[in-house]
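K.L.:
My questions are about this predicted structure, shown below with the sequence.
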Amino acid sequence: MTGVIVDGPKTAAKSFLFAHGAGAPMDSAFMQRVAEGVAASGVRVIRFEFPYMERRRQTGKGGAPDPPRVLTQSFRDAIKEAGGGRGLVIGGKSMGGRIASMVADEAGVGGVVCLGYPFHPPGKLEKTRTDHLENLRTPTVILQGTRDSFGLPEEVGGYKLSSAIRIEWIEDGDHSFKPRARSGRTEEDNIRAAIALVAEFIASSKGV
């Protein structure tokens, strides 16, 4: 990690290592809002970027995400720099949460938080990203919008998932939890609900 953003008290008992999704950086509006909200509960929140996103920031050019082996190693390195252990919960937005779930058991962290898990690419239900979730041992919470095209309730309900995984549905939310106007909910309502769920999970996390 060449750069991080840290929110919350330095002496916090629990820390949350929070990774971005495939398309937006660690200081996107979504990442900023969630990080500040969780930090307000007394958690130290650490945001970092994968190598490809750092390159985008440095060059001003686009570029596809790094290969899985690079992403997973980057997360392992970030865990080490953050201190690791049961007091550290790891996770992220979409791809960031997926990579966190892939390294959690070996890292021995306190828990995993996935905000909008990419169960499959939109419109490609056959290309699931769930194999490793069947045997995941680390306590995990997945926050998923009920309109998320990466995994709808009726689809997710048919997957074989580890008993360590808990799924919380964000009402009428899309992949970033944004609801439709006609739902009677606002994006702020759903983000606040997500923050509360994340904070509660981290507070109760003990690892395995």
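P.N.:
Great, that's in hand.
K.L.:
alpha carbons only for contacts and neighbour counts from here, please
P.N.:
OK.
K.L.:
ok, the residue nearest the centre of the chain to residue 176 distance?
P.N.:
Residue closest to the average C-alpha location in the chain (Cα atoms, centre = their mean): residue 92, at 2.1 Å. Going from residue 92 to residue 176 by Cα to Cα, to the nearest Å gives 12 Å.
K.L.:
Alongside the first one, take a look at this:
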Amino acid sequence: MRPIALPTVVDIATPAGPARAHVHRRRGARGTLIIGHGAGGGLGSVDLTAATTALAEENWALALIEQPWLVAGRRIAGPPKTLDAAWVPVVQALRRRGGALATVRGPLVLCGRSAGARVACRTAEELGADGVLCLSFPLHPPGRPGRLRAAELALVTDAGRPIAAVQGEKDPFGTPGELTAYLEQVYAVPGTHAIPPRSAAAVAAAVVRFVSPLRE
């Protein structure tokens, strides 16, 4: 899949410095998907591209967010609290009156890849998300299955919010089988923590399957 065109770029002030939103919307959008990248940075990963392309074709409004550390050209992400503190005002700014996504009706889905998925889970309650989509959720550090981050998933499931994960079959940060202990909706695709191009269609299908009931 090729990346969709994202004609509107908005810089938004946050406590950690300016973040950048790449916004794509169409008239009569069915809902809003706001997406964050991982600690490795960049918006061009296979799964992010597949998800955004698929939902643009389904007529969802989209915003891909660059965290302030990435905008500033740094190579290392900040601590979780810093990431959350930047993410929340960005989403709020996009959706408040006068924001780039203010007039979009329908559900709000927070989405992220890896560390961005953790941010989406931790902030779903505060932002009133109607669903959370995790791409390559890092359930634990590689080789350390005892250091679970399942509590972040529970923030969403315990609140009764729909949540799904699209996970590489051999992801060292947590396999689909490991995630099924905490989530009902887990979509396994070929790959590891880095999803290969051959899995783009499977990612797209999983994403569409998850969001379809949310717009009804």
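P.N.:
Cool, the structure landed. Not measured: the values here are computed from a predicted model.
K.L.:
Which residues are in contact with each of residue 92 and residue 176 of the first structure?
P.N.:
With contacts taken as Cα atoms under 8 Å, 6 or more residues apart in numbering, the residues that reach both residue 92 of the first structure and residue 176 are residue 115.
K.L.:
thinking again about what came up before, which residues does the residue nearest to the centre of the first structure contact?
P.N.:
Counting by Cα under 8 Å, 6+ apart, residue 92 of the first structure has contacts 17, 18, 19, 20, 21, 98, 100, 113, 114, 115.
K.L.:
Translate it into the numbering of the second structure.
P.N.:
For residue 92 of the first structure, the aligned residue in the second structure is residue 112 (criterion: TM-score structural alignment).
K.L.:
Assign residue 17 of the first structure to helix, strand or coil.
P.N.:
strand (DSSP: H, G, I helix; E, B strand; the rest coil).
K.L.:
count of neighbours near it?
P.N.:
Under the neighbour criterion other Cα atoms under 10 Å, residue 17 of the first structure is assigned a count of 24.
K.L.:
Isn't it up against residue 85?
P.N.:
No - applying Cα atoms under 8 Å, one finds residue 17 of the first structure not in contact with residue 85, separated by 11.8 Å.
K.L.:
where's the aligned partner of residue 200 of the first structure in the second structure, which helix or strand?
P.N.:
Here residue 200 of the first structure is matched to residue 209 in the second structure, going by TM-score structural alignment. Assigned by DSSP states H and E, residue 209 of the second structure falls within helix 200-211.
K.L.:
Then residue 11 of the second structure?
P.N.:
strand 8-12.
K.L.:
can you list the residues that contact that strand?
P.N.:
Residues outside strand 8-12 of the second structure that contact it (Cα under 8 Å, 6+ apart): 18, 19, 20, 21, 22, 23, 24, 90, 93.
K.L.:
switch the cut-off to 10 Å
P.N.:
The contact list for strand 8-12 of the second structure, computed with Cα atoms under 10 Å, 6 or more residues apart in numbering, reads 17-25, 63-66, 68, 71, 86, 89-91, 93-94, 99-100.
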